[in-house]
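Engineer: the following block contains a protein sequence and its predicted model.
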Amino acid sequence: MTWQAIARKDVADSIRSQTFVLLMSGFVILTFALSLMQYIFSDPSFEDGVGAAFGTMSFLVPIVAILLSYSAIVGERQSGSLHVLLSLPVNRKELLLGKIVGRTLSLFVPILIGYLLVIPFLYLLYGGFAPSEYAQFLTTNLGNGILYTVLGVSVSAALTSSRRVLTALAGMFLTVYFALYVLGDLIYWTIHRTVPETPPTWVEFIATLPPHEALANVVDALWTQEISMEAPLLLQEWVSALVFFLWLIIPVVIGYVRFRNSDII
């Protein structure tokens, strides 16, 4: 058995459990409903209305990704099926890679199809469509989904119980979506006993450390084809690209090392 076979099995299990259909339908309904609410209450342009809807979805997609991926390996461990998987001609590295690819596809494909299916409804709602802006919103949401799926599977490999995995992922989610935004100001206040009117570069940099912020900076630079070379070094887009890359790679490395060295219990 190879990592490709493990990935195919994960995708097939997702299809059989109707996760594909539920996710696809959910993203169609939620995206349209959120866009409709924006249209009813504020009469925005297509970019503003859909952008607001995707902004809300960028908060929900990571939660869905975590729920879809957290049991990828720890669930196999607790059910005892991990013994069976590792008795086949597959090593732990291939198992981890297969689970990452399988769970990522199980989220990526229904999100992509769902967001494509909602386009005609958005066209009817706004009387027009902006392909470039929509593609930018879609890329950012898909990138978020991939990142948190990788994080979920990596933590699932690193820890030995579902409760610990969920606790760790919840703590990580709260940190990157809330704590990092105030951490810089808190450190500054601790040092100076005041909050700066104009934040120094290092405070602004801390606020760009959440992976979704780093991804948004990179995608925006790619779409506008404008790179802030005159901005402070820490606030340039290539630094954001490095931050996002580290958020992807470091959890996988830690998860693999802990998984490789752990006993199968």
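Structural biologist: Arrived safely, thanks for sending. Numbers count the residues shown, from 1 in each chain.
Engineer: for the rest of this, base every contact and every neighbour count on C-alpha atoms.
Structural biologist: OK.
Engineer: check the gap between the spatially most central residue of the chain and residue 37 for me.
Structural biologist: Geometric centre of the chain, nearest residue: residue 144, 2.8 Å, by C-alpha atoms, centre = their mean. Applying C-alpha to C-alpha, to the nearest Å, one obtains 24 Å for the distance of residue 144 from residue 37.
Engineer: with residue 224 instead?
Structural biologist: Taking C-alpha to C-alpha, one finds residue 224 at 28 Å from residue 37.
Engineer: can you check residue 262 too?
Structural biologist: 49 Å.
Engineer: quick one: buried residues of the strand or helix carrying residue 157?
Structural biologist: Here residue 157, judged by DSSP states H and E, is contained in helix 131-158. Residues of helix 131-158 classed as buried: 133-134, 136-158 (neighbour count, 16 or more other C-alpha atoms under 10 Å).
Engineer: and for stretch 177-189?
Structural biologist: So stretch 177-189, judged by 16+ other C-alpha under 10 Å, has buried residues 179-181, 184-186, 188.
Engineer: comparison target below:
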Amino acid sequence: MSTDVGSGAGPDTTATDAGAGATAGGSPSSSINPASVRAVAKKDFRDSIRSWVFWGLSVFFFTLLVATTGVISYFGEDIAAQGETTEALVAMVNGITRLVIPLIALILGWKAIAGERESGSIKVLLSLPHSRKDVLLGKLIGRAAVLSVSLIVGFVLAALVVVALLGSFDIVDYGGLLVMSIIYGLAYTSIAVAVSSLTRSTTVAGAGMIGIFVLFYILWDTMLVAFMTLMNMGYLPEGETTAQVMLFFNSLDPGMAYQNVLSLVTSVGDLDGQTVMMLENMFGSVPFYLQDWFAFVILLAWIVVPIAIALFRFDRVDL
């Protein structure tokens, strides 16, 4: 009997030690517990409400929409006469949120994991117990919820002002912009949290956020210009293949995908007839990577791929 108890205790102790080792040094087999993910996300979201981050963002998006609506109402008599006020609002707000949402998402995700590691509080989180995957996914969902719900609050409150000032309101276009803005924000939040998980230094993480922004808003276009310059100078072959590569590369930019995907759910963003004709003359038809459904796939990929890589790596690093 005593032998049976001893042999039973042995494996239990080993399992406990293995679990402790997994928490300290990382384990490729750590599982995902939905309840733990939800708990981490809920705490993250509540903390943002206490710090007024959520309310500040809600006011910001409300003000953005109201200000844009006011501009259209005051200066856009021709637009109003044509009954295209909501389309104009969507197009103008899209141009602004394409730049602003990434900035907000990168700031929200900056200290998501790096801050916890730098302060040592990550070890407290992992002892509750939450696995590393739970913490990473919970942080992503919590930060994404802050951005998403603030967008919803801002858009819903501003809708009343939009109707009052513009006199007409297309809820499909307006709602489509909101949905795609949330997805766009989730993509950048995923990138930000993934980058934050790569380091235990908030300084390095902050530099990474700046690097991400510079990559997509400066270097990406610069690379395209360099690509075209090399082609014009004869260092790259001219022709359909080169043009296809350039256009495909451009379509991978999250901001470009956000702009292109609007035509999937709104009346804004469709390729004009002249552009369609040019593409058909060049390639025989509009390439799949310039179509709105592919832009949606690109946004989904920017959500899934960064956090998937982070989940794999974060499980294997020393804290």
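Structural biologist: Nice, I can see it. The shown structure was predicted, so the numbers you read here are calculated from the model rather than taken from an experiment.
Engineer: TM-score for this pair?
Structural biologist: Scored against TM-score structural alignment, normalised by the length of the first structure, the superposed chains reach a TM-score of 0.88; 263 aligned residues with a C-alpha RMSD of 2.8 Å.
Engineer: rewinding a little: quick one: which of residue 224 and residue 37 of the first structure has more around it?
Structural biologist: More crowded of residue 224 of the first structure and residue 37, by other C-alpha atoms under 10 Å: residue 37, with 13 against 8.
Engineer: translate the more buried one into the numbering of the second structure.
Structural biologist: Aligning on TM-score structural alignment places residue 37 of the first structure opposite residue 71 in the second structure.
Engineer: so what's the residue count around residue 127 of the second structure?
Structural biologist: Look at residue 127 of the second structure: counted by other C-alpha under 10 Å, it has 13 neighbours.
Engineer: could you find the closest non-adjacent residue to it?
Structural biologist: residue 23 (7.8 Å; C-alpha to C-alpha, 6 or more residues apart in numbering).
Engineer: who's in contact with that neighbour?
Structural biologist: Counting by C-alpha atoms under 8 Å, 6 or more residues apart in numbering, residue 23 of the second structure makes contact with 126-127, 131-132.
Engineer: you'd agree residue 99 of the first structure is up against residue 72?
Structural biologist: Yes. With contact defined as C-alpha atoms under 8 Å, residue 99 of the first structure and residue 72 form a contacting pair (6.4 Å).
Engineer: tell me which of the two has more neighbours.
Structural biologist: Higher neighbour count among residue 99 of the first structure and residue 72: residue 99, with 29 against 24, using other C-alpha under 10 Å.
Engineer: quick one: map the more buried one onto the second structure.
Structural biologist: Match for residue 99 of the first structure (TM-score structural alignment): residue 139.
Engineer: coming back round to it: which members of the buried residues of stretch 177-189 of the first structure are the farthest-apart pair?
Structural biologist: 179 and 188 (14.4 Å; C-alpha to C-alpha).
Engineer: and the angle for the top helix by length along the second structure with helix 171-196?
Structural biologist: The longest helix of the second structure (DSSP state H) is helix 132-166. Orientation check (axes from the mean of the first three to the mean of the last three C-alpha atoms, to 10 degrees): helix 132-166 of the second structure against helix 171-196 gives 150 degrees.
Engineer: what's around residue 190 of the first structure, how many residues?
Structural biologist: Neighbour count of residue 190 of the first structure, defined by other C-alpha under 10 Å: 11.
Engineer: any idea what it aligns with in the second structure?
Structural biologist: In the second structure, residue 190 of the first structure lands on residue 230 (TM-score structural alignment).
Engineer: now its match: how far from residue 249 of the second structure?
Structural biologist: 16 Å.
Engineer: same question for residue 203 of the second structure.
Structural biologist: Using C-alpha to C-alpha, residue 203 of the second structure is found at 30 Å from residue 249 of the second structure.
Engineer: also residue 105 of the second structure?
Structural biologist: Distance from residue 105 of the second structure to residue 249 of the second structure, by C-alpha to C-alpha: 23 Å.
Engineer: looking at the two, which is more packed in?
Structural biologist: residue 105 (25 against 14).
Engineer: what lines up with that one in the first structure?
Structural biologist: Counting by TM-score structural alignment, the partner of residue 105 of the second structure is residue 65.
Engineer: helix or strand for that match, just tell me which one.
Structural biologist: Per DSSP H and E: helix 46-69 holds residue 65 of the first structure.
Engineer: run through the neighbouring helices and strands of that helix.
Structural biologist: Using 3 or more C-alpha pairs under 8 Å, 6 or more residues apart in numbering; DSSP states H and E, the elements in contact with helix 46-69 of the first structure are helix 19-42, helix 92-117, helix 131-158.
Engineer: with distance to residue 12 of the first structure added, can I get those in a markdown table?
Structural biologist: A markdown table is the format used below for these (distance: least, C-alpha to C-alpha, whole Å):
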| stretch | distance to residue 12 of the first structure |
| --- | --- |
| helix 19-42 | 10 |
| helix 92-117 | 9 |
| helix 131-158 | 17 |
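Engineer: looking at those, which is closest to residue 4 of the first structure?
Structural biologist: helix 92-117 (5.9 Å).
Engineer: next, count neighbours for residue 59 of the first structure.
Structural biologist: 16.
Engineer: re the thing from before, helices - which of the buried residues of stretch 177-189 of the first structure land there?
Structural biologist: Per DSSP H, the subset of these in helices is 180-181, 184-186, 188.
Engineer: list just the nearest of those to residue 258 of the first structure.
Structural biologist: Checking these against residue 258 of the first structure by C-alpha to C-alpha gives residue 180 as the nearest, at 26.2 Å.
Engineer: thought the closest one was touching residue 206?
Structural biologist: Yes. Counting by C-alpha under 8 Å, residue 206 is a contact partner of residue 180 of the first structure at 6.5 Å.
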